[in-house]
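J.: Whatever this is, show me its structure:
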Amino acid sequence: MDLRQLRYFSHIAELEHFGRAADRLHIAQPALTRQIRQLEEEIGVELFERLPRGVRLTAAGRVLFAQTKDLLAQCERMIKLTQQVSRGQAGLLRIGFADGVTFNRTFSEILKAFRQECPDVVLDLVPASSLEQAELLARKELDLGFVYWLPKAQSVHSLQFQEEALMLAVPKSSHLAKRKSITIEDLSEYPIVWFRRSNSPSYYDLIVSRFEQKGCTLNVVQEANNESTMLSLVSADIGATFITESALRRKPDDVVFIPVTDLNAMLSVKAMWSDDNNPALSKLVAVVRRAIM
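T.: Below you'll find the model as predicted:
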């Protein structure tokens, strides 16, 4: 039994006539009759009752016809899905994103544009630090990551968004809140909410080095796992934190952002990925390129 025989059988069952089915299938009637006879012999039952002017399904034939319609429809869906995957129009993409990336408007625009272009591609969004994403990418457990820092010992492709200056987020109750700008010296011994160094060593060390260059110490009084938590702790008057300008979109009402004139720390989101034969990944990279041009 093969799919061709089942298709032949299905056409005859619909038309109840071998001759008309042969015309529709563009094959000779004797060849069609031979295929159905082989199918009946293989199954061991008669599928059609021969009538003077056509045929009709036997009870066994009606059961097979019902099952055949479902099977052929499933095969058609399978072929369509396979073709879509090969064109990057379907499948699965695992996308990582570092905390804070969601503040970036370009990130949101990329996801929206890709969903519009490839609505049948399933996006598995994975929150993870830049370091964790590098490890996932190396293990082929991630297709593309949106990060702040690229791995040094790992060969990846990358595209960079526009750089953003880091700003200081302070509670409105702070004596610094009404300042138009501040310097690092203004923050000497000021309580800071910051993340663990293991989350992003390069980012952490950059800020520490800027303080050390001014003869100051970064006074971390509370650690947090992500930028959303850091902003919440600032709102709770635990301390201040450094954050990108794009976070202004979602800052709490009782938090103020102030430029730090001598911090000289720029941060940018980067899309990183490894070589892969996933056509959907190529389409996502193309969307990223268009978004940042």
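J.: make it CA atoms for all contacts and neighbour counts henceforth
T.: OK.
J.: Could you report the neighbour count for the residue lying closest to residue 148 once chain neighbours are set aside?
T.: Nearest non-adjacent residue to residue 148, counting by C-alpha to C-alpha, 6 or more residues apart in numbering: residue 269, 4.9 Å away. By other C-alpha atoms under 10 Å, the residues close to residue 269 number 24.
J.: Next up, the contacts around residue 269.
T.: Listed by C-alpha atoms under 8 Å, 6 or more residues apart in numbering, the contact set of residue 269 reads 101, 146-149, 160-163.
J.: One more: residue 215?
T.: By C-alpha under 8 Å, 6+ apart, the contact list for residue 215 is empty.
J.: How about residue 160?
T.: 268-271, 292.
J.: Distance check, it against residue 231.
T.: Distance of residue 160 to residue 231, computed by C-alpha to C-alpha, to the nearest Å: 25 Å.
J.: Then residue 142?
T.: When distance is defined by C-alpha to C-alpha, residue 142 is 28 Å away from residue 231.
J.: Who has more neighbours out of those two?
T.: Comparing residue 142 with residue 231 by other C-alpha under 10 Å, the one with more neighbours is residue 231, at 27 against 21.
J.: Checking that one next. Helix, strand or coil?
T.: Here residue 231 is recorded as helix under DSSP: H, G, I helix; E, B strand; the rest coil.
J.: ok, it - contacts?
T.: Contacts of residue 231 (C-alpha under 8 Å, 6+ apart): 169, 241, 251-252, 255.
J.: one more, for comparison:
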Amino acid sequence: MGKKSSAGNLELRHLRYFLAIADEMNFGQAAEKLDIAQPGLSQQIKMLEHILGVTLFDRSRRRLRMTLAGEMFESEARQIMAHVDRAVEGTQRAGRGEVGRLAIGYVGSAAYTGMLTSLVGDFRVSYPKVDLAISELPMLTQLEAIAHGSLDIGFIRPPVPLPEGVASVLVMSENIALALPAAHRQAGKDVVSLGDVSDEVFIIPEHPPQVSFHSHTLEACGRAGFEPRLGPQGRDFMTISSMVSVGLGVALVPQSVSCVQLPNVVYRPIAYPESKVELSVAYRRGDASMAVKNFIALARKIARSA
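T.: As a prediction, the model looks like this:
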């Protein structure tokens, strides 16, 4: 047994058999625990000793004892098996999407709806080991980042052209409201018709005509029978509301924006035509990440319940 041997033929089953005997200090009980025949277990341990070139168990006495080499090997074998168990568990958890990292972007108005905090909060409860990186980003920047793989999830306001390979799921819709200066002649009404502000300048987000609230403004005013005079553009709805507050115009905004009160601004429901705006979650179509799949599955579930 003093011959130095290679560990090239050492297998995890050898360690598992050895540790079972180390626990029981009895070949028969260990074999029963492993659900294998005792002669087969004895043969495997002899093979392990041959591979290692040492004697692991002193079989010369009535009671089985471990040699010094066996004691040293036991300590290392337990560490190896514990490491293997952690690796297997970690791999399986990653495969289920329970660990990893998720990069999430959102437009500012998504936070006002409560859907962002609700969805992300529920995801954190279900998958607490997934690290979340959350940042406010312009909608078109989000979509480009998702397409290129630097962002996993995006909260967006349709309509917006989706890049190739990017899909979205609708999570909620809400009414569109009219933001007016507090001193405006229509501000005292409970409900305002768009036709009553057809002579006003409309402030819109920094979007192309076919995108989000630029599109919503043109469409809603068109259905009210007029073409809006478009004025300054704002980076987000807080900027737009600030522009309204200083009298630069009026603006169509998501109803949820009214939860953040700014001085000299009022938000009024639209009497005619009533309009809706959507909030969607964008993601890469066919993304292999289970964390992404779990997030989208949760988004669909919340959308159905809403």
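J.: Can you calculate the TM-score here?
T.: After superposition, the two chains reach a TM-score (TM-score structural alignment, normalised by the length of structure 1) of 0.74; 288 aligned residues with a C-alpha RMSD of 3.9 Å.
J.: Residue 165 of structure 1 - how many residues pack around it?
T.: Other residues close to residue 165 of structure 1 by other C-alpha under 10 Å number 17.
J.: What strand or helix carries it?
T.: strand 164-171 (DSSP states H and E).
J.: list the contacts for the corresponding residue of structure 1 for residue 17 of structure 2?
T.: In structure 1, the residue paired with residue 17 of structure 2 is residue 8, using TM-score structural alignment. Applying C-alpha under 8 Å, 6+ apart, we find residue 8 of structure 1 in contact with 21, 25, 32, 35-36.
J.: possible to save these as a markdown table with secondary structure and distance to residue 156 of structure 1?
T.: Below are those laid out as a markdown table (DSSP: H, G, I helix; E, B strand; the rest coil; distance: C-alpha to C-alpha, whole Å):
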| residue | secondary structure | distance to residue 156 of structure 1 |
| --- | --- | --- |
| 21 | helix | 57 |
| 25 | helix | 52 |
| 32 | helix | 57 |
| 35 | helix | 55 |
| 36 | helix | 57 |
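J.: Which residue comes closest to residue 25 of structure 2 once chain neighbours are left out?
T.: Using C-alpha to C-alpha, 6+ apart, the nearest residue to residue 25 of structure 2 is residue 64, at 6.0 Å.
J.: packing partners for the longest helix along structure 1?
T.: Counting by DSSP state H, the longest helix found in structure 1 is helix 59-86. When contacts are defined as 3 or more C-alpha pairs under 8 Å, 6 or more residues apart in numbering; DSSP states H and E, helix 59-86 of structure 1 packs onto helix 3-15, strand 90-97, helix 279-292.
J.: so what corresponds to residue 73 of structure 2 in structure 1?
T.: So residue 73 of structure 2 corresponds to residue 64, using TM-score structural alignment.
J.: need the contacts of residue 231 of structure 1 in JSON lines with secondary structure and neighbour count, can you?
T.: Output for the contacts of residue 231 of structure 1, formatted as JSON lines (DSSP: H, G, I helix; E, B strand; the rest coil; neighbours: other C-alpha atoms under 10 Å):
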{"residue": "169", "secondary structure": "strand", "neighbour count": "29"}
{"residue": "241", "secondary structure": "strand", "neighbour count": "23"}
{"residue": "251", "secondary structure": "coil", "neighbour count": "17"}
{"residue": "252", "secondary structure": "coil", "neighbour count": "14"}
{"residue": "255", "secondary structure": "strand", "neighbour count": "23"}
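J.: Could you dump the residues you listed into TSV with distance to residue 184 of structure 1 added?
T.: Below are the contacts of residue 231 of structure 1 laid out as TSV (distance: C-alpha to C-alpha, whole Å):
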residue	distance to residue 184 of structure 1
169	13
241	12
251	22
252	24
255	19
